[in-house]
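In: Below is the structure, and that's it, no one-letter string:
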């Protein structure tokens, strides 16, 4: 549980973080799972005080090694320190502190209202941990997407096997070395398995699998989990998040918020607006406002800006470059530097539904603009496609916002801003349909990693009534039970059989 000496950690950064991420083999995963299973069965993670200590240690790890996380994310994604601190470290700390402050309340059994049958009994819902859970994080926000679900799993009393993405290798190595130094070594483990090894790992049989990533890999994980009847939570980025811009909106604020959300982390985000459906009357104004925002945010040469990131690897760079070159017309940006893994913040105009960039999620700094002539056309366009993780709407007309919220289906919805709904501890976040299943954040994370067990604590003193249910069955007994049910229905609005 002690922090490693500073001299040791400096040596680790120098010697290990320069090397490729060392993969964990299947046999090692089996051994870690065995240890975690033994710890869970021994009840090691059940006590409230133990969970609280682990969450506090997680916060301390983020505070004491802030510079190391900034360094690792800088190496993986050229991520600016500001973005790392705000969207990764502070977010996880908020989740952990929220769990610490509410843990006692979350763990308390919930009383259920008594009825005619249970007047002398006690009905409870008890939240118990699931067991050993596997959490698979994504590379685009490698700290947040690993540790936010882990906070929920720890708070719920589970043991955890955490598998960060191999794409963000420096951050994965950092988590691999830091977590054993802060958290319990029997209950919590970090593996470095590649995405191609995930199905074999899932086959080892966990009590829950939490996966964040693309739809293709998520489908394979879900299929593997189904073989062992393992429940899963999937947060998938395989869809496209639409953003409607109405002719009635504050164009300056709209452009500023869309630009921040789309080009944050060089566009590598599962929750960023993936394309804009712009009302024809607002298109010219929006394009001009977006140009001004890009100049204001990143200067005339974004490649020299300290506020703009890089693509995680050449594979993603080539895929994104291919999409932008075969779609629409470049209105802003479009420059590519392969050696620097750099794609300039790019806006595409004159995009149509059949363009290649509209067939895949864009994990890069490219924003396609499509034109619609009415709110009805926008709703129809969104509804024809698979359900996205997020829907965004910018309008000063409350009726427009209300229609988009109620007439489209998505994992989450946000009006007049972007991304923030996915960061709040008080709101559940997750997908629906093609964008996933299940949710997390705050209390919803605790629920995701808990089994809500129904408990009836009966009293034996009313056997003089309950004997009516026993064989041999008599019409007289049935008449009495029917009469009792009718009384229950009149007094409580529902029928209760003894």
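Out: Great, that's in hand. What you see is a predicted model; the values in this text were computed from it and never measured. Numbering: from 1, shown residues only.
In: From here on, just use CA atoms for contacts and neighbour counts.
Out: Noted.
In: in which helix or strand would I find residue 451?
Out: For residue 451, the host element (DSSP states H and E) is strand 450-457.
In: After that strand, which helix or strand is next? Please name it.
Out: Reading on from strand 450-457 to the C-terminus, the next helix or strand found by DSSP H and E is helix 463-466.
In: now for the strand holding residue 451, which elements pack on it?
Out: strand 122-129 (3 or more CA pairs under 8 Å, 6 or more residues apart in numbering; DSSP states H and E).
In: and if we set it to 10 Å?
Out: strand 110-111, strand 122-129, helix 144-155 (3 or more CA pairs under 10 Å, 6 or more residues apart in numbering; DSSP states H and E).
In: Give the buried residues for that strand.
Out: Neighbour-count burial for strand 450-457 flags 450, 451, 452 (criterion: 16 or more other CA atoms under 10 Å).
In: Over to stretch 37-48?
Out: 37, 38, 39, 40, 44, 45, 46.
In: Straight-line length of it, end to end?
Out: 19 Å (CA to CA, to the nearest Å).
In: Then stretch 458-477?
Out: End-to-end for stretch 458-477, by CA to CA: 22 Å.
In: And that stretch, how far out from the chain middle?
Out: Centroid displacement of stretch 458-477 relative to its chain, using CA atoms, centre = their mean, to the nearest Å, is 50 Å.
In: hmm, back to that, out of the buried residues of stretch 37-48, which is nearest to residue 273?
Out: Minimum distance to residue 273 across the buried residues of stretch 37-48 is 39.3 Å, recorded for residue 45 (CA to CA).
In: and the comparison structure, right after this:
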């Protein structure tokens, strides 16, 4: 059976499918419809959550070819890159959630003071209610569907707002999700900023936004008016400290992290701080690695993607006006192509060092010592990730203790995103909160405490007034 021949699954008492009705609703109507679903608590039951996750897996399997094609249309991604960085990561998240859902949902007993005995005290993860996911364009499958998995596992209703800048993927998700997931609990709304603005007027129980800092502030302000908690994934300039080690091996790992998805990755290496002679060595190695990865002309490589639109091509072209182009530097706006590029002779005042690059341009700056690099990083906003390359334990320890970042990679870049057990989130300017795996389940849950005590034996009379001298003395010893 091909993706285009797929027949939607038959509705059951656990999963109700009504794609036609969903398509007819606007943003406001959809939000109100999901609020009703949240009030009904239909998504709370464990067997319902499991059924949704199973249907999710069927959707990924049956529409694999459709999703890969949409990603190619939007971002020029090779199918293998899309499979590894988008579909497989979502699949891993679903499998992880299904495998651990029993443990995550299990009520856990906690200790209580002796003075309250006999008493039962527990904590249970309860669904928050209705979640809004505002997704970005750079990984339009992964960063839309991964938080959806976590929110479903936590028993919430979820409204997805995919990015209008990845129209093929947004349209596909709008079409296929209602075919597999219960329309009372999951819906997709497409459109531009005006739709997002409309949605933010509604009361949600949690909002997860992935994107730039400017819009993140708008989302945060709107959520504050409703006292809605948020998770903000905002990116930033992720530094790489290169202190020592095999230069070609380091160059390959940096190039992989930098040029995957044509550099449009929120945790991609943004710039390199190379200590001493490592700067010249790395600058010489990077062009060799680029040729090794993408051939003499990366424009013809099936493994090198494209920039999302002409606006961002022009923005990136402007960053090439300063510094020295050691490799790449070629721009073709008509093809949305920016070559994998290495810049040297860069200084902190250059434009390329003032904003998140979000494209295949890698500045290499030379520093005298590791301490100089740590001060350079510390003087700037906290990044979403930071990377260090060194075989010396002291250097690694100094980096881990001296750098504040959403995540740290040691002798590797971007790979931490592939581990469901690792929280994904920022700190300071790079974001608020985290998700993935158990962390995502907890993000979309309330850890609700319950205290239960029998009324038949009133052991609390010592706590009731009036408080005489004798009772006060006993209470001071007990509490």
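Out: Received it, and whenever you're ready, just let me know what you need. The model shown is predicted, which means the values in this text are computed figures rather than measured ones.
In: circling back to that earlier point, could you provide the buried residues of stretch 37-48 of structure 1 in a markdown table, with additional columns for distance to residue 458 of structure 1 and secondary structure?
Out: Listed next are these as a markdown table, based on distance: CA to CA, whole Å; DSSP: H, G, I helix; E, B strand; the rest coil:
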| residue | distance to residue 458 of structure 1 | secondary structure |
| --- | --- | --- |
| 37 | 33 | helix |
| 38 | 33 | helix |
| 39 | 33 | helix |
| 40 | 30 | helix |
| 44 | 30 | coil |
| 45 | 29 | coil |
| 46 | 26 | coil |
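In: Dump those to a markdown table, plus distance to residue 230 of structure 1.
Out: Below are the buried residues of stretch 37-48 of structure 1 laid out as a markdown table (distance: CA to CA, whole Å):
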| residue | distance to residue 230 of structure 1 |
| --- | --- |
| 37 | 15 |
| 38 | 19 |
| 39 | 20 |
| 40 | 17 |
| 44 | 22 |
| 45 | 21 |
| 46 | 21 |
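In: so which of these comes closest to residue 69 of structure 1?
Out: For the buried residues of stretch 37-48 of structure 1, the nearest to residue 69 of structure 1 is residue 45 (27.0 Å; CA to CA).
In: Could you pull up the contacting residues of that closest one?
Out: 39, 51, 54, 129, 131, 154-159, 184, 186-188 (CA atoms under 10 Å, 6 or more residues apart in numbering).
In: and residue 277 of structure 1, which of the helices and strands packed on strand 450-457 of structure 1 is closest to it?
Out: Set against residue 277 of structure 1 and scored by CA to CA, those come closest in helix 144-155, at 28.4 Å.
In: Tell me the counterpart residues of that closest one in structure 2, please.
Out: Aligned using TM-score structural alignment, helix 144-155 of structure 1 spans residues 142-153 in structure 2.
In: Stretch 261-280 of structure 1 now?
Out: Going by TM-score structural alignment: stretch 261-280 of structure 1 matches residues 257-276.
In: Next: stretch 350-363 of structure 1.
Out: By TM-score structural alignment, stretch 350-363 of structure 1 lines up with residues 345-358 in structure 2.
In: Pull the distance from that stretch to the chain's centre.
Out: 25 Å.
In: What's the end-to-end length of it?
Out: Calculated as CA to CA, the first-to-last residue distance of stretch 345-358 of structure 2 is 20 Å.
In: What are the buried residues along that stretch?
Out: Within stretch 345-358 of structure 2, the residues that count as buried by 16+ other CA under 10 Å are 346, 351, 352, 353, 356, 357, 358.
In: rewinding a little: now tabulate the helices and strands packed on strand 450-457 of structure 1 in a markdown table and tack on distance to residue 392 of structure 1.
Out: Output for those, formatted as a markdown table (distance: least, CA to CA, whole Å):
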| stretch | distance to residue 392 of structure 1 |
| --- | --- |
| strand 110-111 | 36 |
| strand 122-129 | 35 |
| helix 144-155 | 21 |
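In: Tell me which of those sits most buried.
Out: The highest mean neighbour count among these, using mean count of other CA atoms under 10 Å, belongs to helix 144-155: a mean of 27.
In: how about residue 165 of structure 1, what's its match in structure 2?
Out: Matched to structure 2 by TM-score structural alignment, residue 165 of structure 1 sits across from residue 163.
In: how many other residues sit next to its match?
Out: A total of 25 residues lie near residue 163 of structure 2 under the criterion other CA atoms under 10 Å.
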